[in-house]
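>>> Predicted model and sequence follow; I will ask about them next.
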Amino acid sequence: MQAQQLLQGRYQLQEQLGRNSGRQTWIAEDLETEPRKKVIVKLLPFSPQMQWEELKLFEREAQVLKHLKHAKITQYRDYFSIDDREASGLTWFALVQDYIPGSSLRQMLDAGKRFTEDEAKQIATQVLKILIYLHELSPPVLHRDIKPSNLIMGEDGQVYLVDFGAVQDRAKAEGVTFTVVGTSGYAPPEQLWGKTVPVSDLYALGATLIHLLTGIAPADLPQHQMRLEFRNKVNINPGFANWIEQLTEPATEKRFISTKEALRELQAPTHSSEEIYQPAGESVNYLRLIFLSLSGTVLSGLVVILPLITLPGLFNSSNKARQTEAKQYVSGMNKAQQAHYVEYEKFVTLDNQKGWDKLGIGIKNETTNYKYSFRGNKKAVFNYGIAKRGDIKSYVGGVFLVAYDRDQMITQTIICETNFSSTIPPAAPIYQNGELKCGNGTKEISKY
């Protein structure tokens, strides 16, 4: 392919951006737009020497992008093949996407840019919002290759996620494991073993933030017990460092349960003392927090009355945090069961001790405040978060097969909360006559 070459009588190649394993990426002009718009054209030559998996990934990228609608994701425009056997002896496949004016974070790093804590937090917030959109699709879409070169800082100051060449649409997965893709240093251990899950993208985001803050590629950082050692190379709030460390935990069960939880923790008030920062689900020394908040108070009258006003609210917030954990766990179990059914045409049931391993999302079957379990049949599976304390609520999730034929499998899910705090297992949700609803004594939290 050469500059000024015209593809499909429409896309005129202007500038080559990259070449990798025969692939070419070009900036081109769409001659059918007025004024002419720039687009990105990715080209894959098909030859007897190429791995068949390369073409599958290329086609998967096109198919997934075609159905994504998000302002911060490069938009699909066209996909076609070019028979160029007379000139080059090859057939080319072309994917056309919108062009995003700006620079990749990798280009900024290479130019000497060092990102501040505030800049890293803003980037993390924007990327997490994109991931929430991807992970909450049905089935979830996993990017699997988040790194500085795939994040564009647009001229509008917004961050865009590009290059879905490693994307995994779990509805299209084949076999027991996923294709092993990703970039060394950014890909988490489970991805290198072919076991990608939604929180794998969180690890890659954490590794990317470490690169932005330190200027050192994660593959070049020292490691201790598979953890990236970066604290001595940055000067950031200990709470933010803890948050990044939780993103990059080697074990999936020690990371945040979901992108929503990671974003919520990032947006929570941070503190200057590492001792005060608490990851989700851990208890907080409220009396210590009150003492610290009052230490700067000059109105003596408030010192006496403020604890009386604040304590009930704080303890109520504590219960809400515990209940949030259960909702997130049950939601994660729902999504895992839904994806598993789409992939394997059956739900995971506790028919043996390896049931949790088959679920593959690193959720424990018991925490300080809840017991988690699931049971199911050919038509549905029920996921429970049963309270171990009498002052917090229990939760139950349901995933129902509502349509199945040779072309599609459709599942619907629901999460229900008990009406009152209780350690009694809640009634299972019901799917009847085309209607999905919560069981007796519970109310609907979400349904999709």
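Received the coordinates, thanks. Keep in mind that this is a model prediction, so the values were computed, not measured.
>>> going forward, measure contacts and count neighbours with C-alpha atoms only.
Fine.
>>> burial of residue 290, as a residue count?
16 (other C-alpha atoms under 10 Å).
>>> Pull the residues that contact the strand or helix carrying it.
Here residue 290, judged by DSSP states H and E, is contained in helix 286-294. Contacts of helix 286-294 with the rest of the structure, by C-alpha atoms under 8 Å, 6 or more residues apart in numbering, involve 276, 303, 307, 311, 314.
>>> what's the following helix or strand past it packed up against?
Later in the chain than helix 286-294, the nearest helix or strand by DSSP H and E is helix 300-344. Applying 3 or more C-alpha pairs under 8 Å, 6 or more residues apart in numbering; DSSP states H and E, one finds that helix 300-344 contacts helix 286-294, helix 355-359, strand 380-387, strand 395-404, strand 409-418.
>>> In addition, the following structure is provided for comparison:
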Amino acid sequence: MVQRLDETHDPARRSWVDSANGHFDFPVQNLPLGVFLRGDEPRIGCAIGDHMLDLSAAAGLLDPAWQRALSQPVLNDWLAHSPGDDRALRRRLSALLSDPAQRAAVEPHLVKQADVAMHLPVRIGDYTDFYVGIHHATNIGRQFRPDQPLMPNYKYVPIGYHGRASSVRVSGAPVIRPNGQRKRPDETEPSYGPARRLDYELELGLWIGRGNALGEPVPIGEAAQHIAGYCLLNDWSARDLQAWEYQPLGPFLAKNFLTSVSPWMVTSDALLPFRSAIPERPAGDPAPLPYLDDADDRATGALAITIEASLATAAMRAARTAPHRLSHGEADAAMYWSAAQIVAHHSSNGCNLSPGDLIGTGTLSTANDDGRGSLMEISQGGATPLTLSNGEVRSFLEDGDELILSAWCEAPGAVRIGFGTCSGIVMPAPAT
């Protein structure tokens, strides 16, 4: 069912929180949810400009039926609520933060974002990473299989693998370079030590809201209603460890040492003004199988999200120079499979998804060189090192490098909203 815009999306709506008006990420039209630390206590909040509204403290201004879920240290209980409750909460928050008559009651519960630390927004039960970025899959495949970059199944089935939920961390957590087995082509045997080819992957994350029972697949026509919201995701990758270990089973230690997510969950309702038709598949490509095909998804399943990755080396930060932009592109141009198709396929064998499960899209690269979403692509596996804006050179990430992901949505007749950032600084590997 296609949802319609309402007063919360009105571009003329302004907030009495001054910093929200014209804010590049968090105007009153966004209202993403997250979890912050007040002292040592995690609390659910809603971003508004440079502030956040403490929803536990403001519970008396909300529906009493929501109080228990919104007073938890994570969003899982709230995500189990119906999409109708999601929309009702959004409408209530929008009214509270835009009506000057509500200011006296609401303002005491505002907290400056700069004064608190963010926390993982959910307790993640399971994490799955997909591979729906067709240009990334083609670029990587071409390095190993020039005559057949894509495997024969790619255009029939959304490819994914199960990641490690225990090592997902919120933006800002240190990126400790992993140790592992690696083997250069000219070496006869592997050695154990720090990864030499540490990389990032520019992705979107999907947060699952309502789940499904084991053995009961989510139909494609209902799949979008099971996505509570979106975030940025960086599936850090040790390419040399991966090259040695991935055959025959796939990613393992090269991926599970860390996955970073941005702290704010931009809700599916907030993204309604930025939905559009899924780009048509190239002539000759197979049509999706019936269980992955839906008219509403074809009409509104794409999201106009601009995604960007930047690199700030230790020298750049010391000199206070701007980060070097590595890539810039549009998510809808990068995804061969839609978010709804990902969820429908994930559950198609009866797999049960649960509130708070995390799903990554896989690296989102565009067709042009400016939109490559990993250093493996940008440097062509190290064959063409990149010269940064300050003259430093990189093929892969070095200790002290900070990788920063950002994303935002823009469309005619809508107010720009953003995702915040997802960042991490690379730290040296533990001594072996």
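Nice, I can see it. Quick caveat: nothing in here was measured; it's all calculated off a predicted structure.
>>> Post the TM-score for the overlay when you can.
Overlay of the two chains. TM-score (TM-score structural alignment, normalised by the length of structure 2): 0.25; 198 aligned residues with a C-alpha RMSD of 7.8 Å.
>>> in the helix holding residue 290 of structure 1, what's buried?
Buried residues in helix 286-294 of structure 1, counting neighbours by 16 or more other C-alpha atoms under 10 Å, are found at 286, 290, 294.
>>> What distance do you get for the last one to residue 332 of structure 1?
It stands for residue 294 of structure 1. For residue 294 of structure 1, the distance to residue 332 of structure 1 (C-alpha to C-alpha, to the nearest Å) stands at 39 Å.
>>> again with the first one
Distance, residue 286 of structure 1 to residue 332 of structure 1, using C-alpha to C-alpha: 29 Å.
>>> re earlier: tell me which of the helices and strands packed on helix 300-344 of structure 1 sits most buried.
Most buried of those, by mean neighbour count (mean count of other C-alpha atoms under 10 Å): strand 380-387, with a mean of 26.
>>> Identify, from the buried residues of helix 286-294 of structure 1, the entry nearest to residue 30 of structure 1.
Closest to residue 30 of structure 1 out of the buried residues of helix 286-294 of structure 1 is residue 286 (60.1 Å), distances taken as C-alpha to C-alpha.
>>> can you name the two of the contacts of helix 286-294 of structure 1 that are farthest apart?
By the measure C-alpha to C-alpha, 276 and 303 form the most distant pair in the contacts of helix 286-294 of structure 1, at 20.9 Å.
>>> Skipping adjacent residues, who's closest to residue 12 of structure 1 in space?
Distance criterion C-alpha to C-alpha, 6 or more residues apart in numbering; nearest residue to residue 12 of structure 1, sequence neighbours excluded, is residue 6 at 4.4 Å.
>>> and the one you found, how many neighbours?
Neighbour count of residue 6 of structure 1, defined by other C-alpha under 10 Å: 17.
>>> And for residue 301 of structure 1?
Quick note: residue 301 of structure 1 (other C-alpha under 10 Å) scores 9 neighbours.
>>> ditto for residue 68 of structure 2
Residue 68 of structure 2 is flanked by 12 other residues according to other C-alpha under 10 Å.
>>> For the helix or strand where it lies, name the packing helices and strands.
For residue 68 of structure 2, the host element (DSSP H and E) is helix 67-70. Contact here means 3+ C-alpha pairs under 8 Å, 6+ apart; on that basis helix 67-70 of structure 2 packs against helix 76-79.
>>> Just name whatever secondary elements the helix it packs on is in contact with.
For helix 76-79 of structure 2, the helices and strands in contact under the criterion 3+ C-alpha pairs under 8 Å, 6+ apart are helix 67-70.
>>> at 6 Å what do you get?
If contacts are counted by 3 or more C-alpha pairs under 6 Å, 6 or more residues apart in numbering; DSSP states H and E, helix 76-79 of structure 2 sits against no helix or strand.
>>> downstream neighbour of that helix in the secondary structure list?
That would be, after helix 76-79 of structure 2 and using DSSP H and E, helix 83-98.
>>> Including distance to residue 370 of structure 1, could the buried residues of helix 286-294 of structure 1 go into a markdown table?
Converted to a markdown table, those look like this (distance: C-alpha to C-alpha, whole Å):
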| residue | distance to residue 370 of structure 1 |
| --- | --- |
| 286 | 22 |
| 290 | 28 |
| 294 | 34 |
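>>> Now flag whichever of those is closest to residue 416 of structure 1.
Taking the buried residues of helix 286-294 of structure 1 together and measuring to residue 416 of structure 1 by C-alpha to C-alpha, the closest member is residue 286, at 29.9 Å.
>>> how near is that closest one to residue 444 of structure 1?
Using C-alpha to C-alpha, we find residue 286 of structure 1 at a distance of 31 Å from residue 444 of structure 1.
>>> repeat for residue 307 of structure 1
For residue 307 of structure 1, the distance to residue 444 of structure 1 - C-alpha to C-alpha - is 35 Å.
>>> cool, and residue 110 of structure 1?
Per C-alpha to C-alpha, residue 110 of structure 1 is found 50 Å from residue 444 of structure 1.
>>> Which of these two has more residues huddled nearby?
The residue with more neighbours, out of residue 110 of structure 1 and residue 444, is residue 444; 18 against 11, by other C-alpha under 10 Å.
>>> Give the helix, strand or coil label for that one.
strand (DSSP: H, G, I helix; E, B strand; the rest coil).
>>> Surely it touches residue 418?
No - in this structure residue 444 of structure 1 lies outside contact range of residue 418 using C-alpha atoms under 6 Å: 9.1 Å.
>>> separation between the nearest residue to residue 400 of structure 1 once chain neighbours are set aside and residue 444 of structure 1?
Nearest non-adjacent residue to residue 400 of structure 1, counting by C-alpha to C-alpha, 6+ apart: residue 380, 4.4 Å away. Distance, residue 380 of structure 1 to residue 444 of structure 1, using C-alpha to C-alpha: 17 Å.
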